[in-house]
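*Asks:* pasting the structure only:
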């Protein structure tokens, strides 16, 4: 059953709420209008925050903020992240960490949709409010492997959102191991729209989209091999082959990318290893790329789940390993694993039904909104407490890690200005290298 809450039992949750009956909401919460504020710090977390709050519906008062940070998204990344949500067309406020306490005042629930150090900073500010809001967090995509570090930064939280039964089991085990008093909730990734198991779309293949992952593969030669295989597919098949970047080289991302694919492609074109016309590079919303007739290829990316959700065939490259280091162990048993040879030949796959049920495509019988309403009610009545020991440990970590949000405003303004300029230049450079108009 989806919506089950697992993990060490917390005094912050009412007795009897460890397992919530489908669709059940405590009587005193029915009809209540609660406020949730989400705080993000990067493009991927901003997308997660907007989509999560969008799925809660207009019955909630919803607000999304960006905290000042060196990895804050550019204008283009922000537009892509908010696309299709209630935040589209709105200006996302950017605030300094010092302003968090004021910005979070009046919230019943705070969603720390941010990297670990920033999530902890959000929790520290929210913990000082009276009454204290419920503190909730989650990761913006595939969360395997489950790591102690992720939970330690979020140890002050009341609840941690996972997006599959497999993730719930992994993080629940860690919660118990660490002795944390928080619940692990099961929801669905908010940008997956299929009601349950997605059905394959029957359409002739005309386009292939590659979704890079910033962290894997690690080696430059491995990344070049992917680009050369994509180019070989383009030459053999005549398909339109696109590389959908999360960011142009030099732009901020949640994770550092040592060898950006657009830079490597420019090197291949300059050395005449490829003609240059084989591939197109673009940024923006992934949803815009996932149209009928498209296949998805990646080493490890949440974009694969978006493609599955759209009924499109997928190829998960296994040439570089299938393990926790490659962030793709979750796809074992999916039926989607293949090789660069499969890519060159244009072989793509649809997932196994049994894998779908355990990994991200379960039926959501208890909406996340109902689960969060329970925490909102507890917050509003002042029944949420702060563990003094964990609070002290969080404050100790804070001074070693606060640099992420503590740069002076002039420095951050300069960083953002340079990155916006780099973004515009990268679009032009990529189009020049491939002989195309910018996508």
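*Replies:* Good, I have the coordinates. Note that the coordinates shown come from a computational prediction; the quantities given were computed from them, not determined experimentally.
*Asks:* Please count neighbours and contacts with C-alpha atoms only from this point.
*Replies:* Fine.
*Asks:* Show me which helix runs longest in this protein.
*Replies:* When the chain is scanned for its longest helix (criterion: DSSP state H), the result is helix 409-434.
*Asks:* mind checking how far that one is from the chain centre?
*Replies:* 23 Å (Cα atoms, centre = their mean, to the nearest Å).
*Asks:* Can you get me a residue count around the nearest residue to residue 333 once chain neighbours are set aside?
*Replies:* Nearest non-adjacent residue to residue 333, counting by Cα to Cα, 6 or more residues apart in numbering: residue 355, 6.4 Å away. Residue 355 has 18 neighbours, counted by other Cα atoms under 10 Å.
*Asks:* who's in contact with stretch 126-142?
*Replies:* Contacts of stretch 126-142 with the rest of the structure, by Cα atoms under 8 Å, 6 or more residues apart in numbering, involve 44-45, 47-48, 100-101, 104-105, 107-114, 119, 123, 154, 156-163, 189, 301-302, 375-376, 378-382, 384-386.
*Asks:* Identify those among those that sit within strands.
*Replies:* When DSSP state E defines the strands, the subset of those inside them is 109-113, 159-162.
*Asks:* another structure for you, compare them:
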């Protein structure tokens, strides 16, 4: 699948369970096969992206529809995809690997299966990797990650040959240059789940507001991931939009949505706890500060940036500090790397799609290696221990009637609204009661 071809005679299906994973999966597919047909399958769940979120990501597909796990497994075979990109949480990837292995049983020709991680891997390294074991290619976003991933697979006897070093597919954009035509712009890139407590989130937001007051000549942007009621990869119980109203922010502080790349186009300093946006910023050469105010802790994910030279507190930022990433650290993380970081996986996929026959998918976890764990992982997606859909698992017709679509969408949106209200309003109240 050389990048220089004018047309790739293949079809790529991307299964994604959130807006950020659709972005990673779709861009990965485009890097592997720039001109292939791209079919989007959005897994139904609490984080299924809304139309607004999909528009913000801005990656078109030749077809796009929402599916259940059973629906995806039932239709993937007949849709004749050449490559399937599983861009989901680890448990979902494992369930789909078992489900697809069962669906393709006895089939000499099957699609090539690719999976990986959306961003920084700072927790559950072994757990997440072993749940992805069984794919033909497990993508590592840097040399650092590739070494760690292989060590895990080799340590348990899984196929380490499936690990392929690449880079985050959205590391692109114009290199940074300071501009005298606009105010110096500080962007605080927030995260849905880090930190998770109201107290810590209010602290960070208050410091951003204070920075805007201390520097009235600067523009301070709080880059938000989702609107209240929407979900991304993680649940957000304390949306910054609701918290900021209590702080009476100055006019030079603004809340912004939109494509991160477009926000970075006007950024002079990115500030975050551990967002993947930091890697995008560093890739462009934009000064980037990894906050230490709440400590450098595994729970926050900012320990991933050890050695980067990017650590700073709001006190440092208020005083005018502008961190710069260390080049050696950046290279190890796949940032601003030379050459084409996707050439190896492109060659791997080209060879596999051209093979006369592929071996069956063989996940490390089986009912023999993990009899007390795997059945539960599969059951969460309505699959039995053999990878077959359980009786009653939802499989919808490929083209439901207009009435059926309207009823389905109304019921689905009502259920999501109830779930989100429970997460963002009821659950925090119950926790506060428990602390009395």
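*Replies:* Right, received. Where do you want to start? Since the model is a prediction, treat every value here as computed from it, not as a measurement.
*Asks:* Could you list the buried residues of the longest helix of the first structure?
*Replies:* Along helix 409-434 of the first structure, these residues count as buried under the neighbour rule (16 or more other Cα atoms under 10 Å): 412, 415-416, 419-420, 422-423, 426-427, 429-431, 433-434.
*Asks:* try stretch 78-85 of the second structure
*Replies:* Buried-residue list, stretch 78-85 of the second structure, by 16+ other Cα under 10 Å: 81-85.
*Asks:* in stretch 162-177 of the second structure, what's buried?
*Replies:* Buried positions in stretch 162-177 of the second structure, judged by neighbour count with 16+ other Cα under 10 Å: 162-171, 176.
*Asks:* Also stretch 310-328 of the first structure?
*Replies:* Under the neighbour-count criterion of 16+ other Cα under 10 Å, stretch 310-328 of the first structure has 310-318, 322, 326-328 buried.
*Asks:* Mind putting these into JSON lines with distance to residue 360 of the first structure and secondary structure?
*Replies:* As requested, those are arranged in JSON lines below (distance: Cα to Cα, whole Å; DSSP: H, G, I helix; E, B strand; the rest coil):
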{"residue": "310", "distance to residue 360 of the first structure": "13", "secondary structure": "coil"}
{"residue": "311", "distance to residue 360 of the first structure": "14", "secondary structure": "coil"}
{"residue": "312", "distance to residue 360 of the first structure": "16", "secondary structure": "coil"}
{"residue": "313", "distance to residue 360 of the first structure": "16", "secondary structure": "coil"}
{"residue": "314", "distance to residue 360 of the first structure": "15", "secondary structure": "strand"}
{"residue": "315", "distance to residue 360 of the first structure": "17", "secondary structure": "strand"}
{"residue": "316", "distance to residue 360 of the first structure": "16", "secondary structure": "strand"}
{"residue": "317", "distance to residue 360 of the first structure": "20", "secondary structure": "strand"}
{"residue": "318", "distance to residue 360 of the first structure": "21", "secondary structure": "coil"}
{"residue": "322", "distance to residue 360 of the first structure": "19", "secondary structure": "coil"}
{"residue": "326", "distance to residue 360 of the first structure": "19", "secondary structure": "coil"}
{"residue": "327", "distance to residue 360 of the first structure": "16", "secondary structure": "coil"}
{"residue": "328", "distance to residue 360 of the first structure": "14", "secondary structure": "coil"}
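*Asks:* I'd like these written out as a markdown table, with distance to residue 351 of the first structure added.
*Replies:* Formatted as a markdown table, those follow (distance: Cα to Cα, whole Å):
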| residue | distance to residue 351 of the first structure |
| --- | --- |
| 310 | 12 |
| 311 | 10 |
| 312 | 10 |
| 313 | 8 |
| 314 | 8 |
| 315 | 10 |
| 316 | 11 |
| 317 | 14 |
| 318 | 15 |
| 322 | 16 |
| 326 | 20 |
| 327 | 18 |
| 328 | 14 |
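*Asks:* What is the nearest of these to residue 90 of the first structure?
*Replies:* Ranked by distance to residue 90 of the first structure (Cα to Cα), these are led by residue 310 at 26.7 Å.
*Asks:* show me the contacts for that closest one.
*Replies:* Listed by Cα under 8 Å, 6+ apart, the contact set of residue 310 of the first structure reads 194, 198, 200-201, 290-291.
*Asks:* Take those and keep only those in strands.
*Replies:* Per DSSP E, the subset of the contacts of residue 310 of the first structure in strands is empty.
*Asks:* Buried residues, stretch 268-280 of the first structure. List them.
*Replies:* Neighbour-count burial for stretch 268-280 of the first structure, counted by 16+ other Cα under 10 Å, picks out 268, 274-280.
*Asks:* can you give me the end-to-end distance of that stretch?
*Replies:* Terminal residues of stretch 268-280 of the first structure lie 14 Å apart, using Cα to Cα, to the nearest Å.
*Asks:* What of stretch 71-78 of the first structure?
*Replies:* 12 Å.
*Asks:* what stretch of the second structure does it fall on?
*Replies:* Under TM-score structural alignment, the match for stretch 71-78 of the first structure in the second structure covers residues 47-54.
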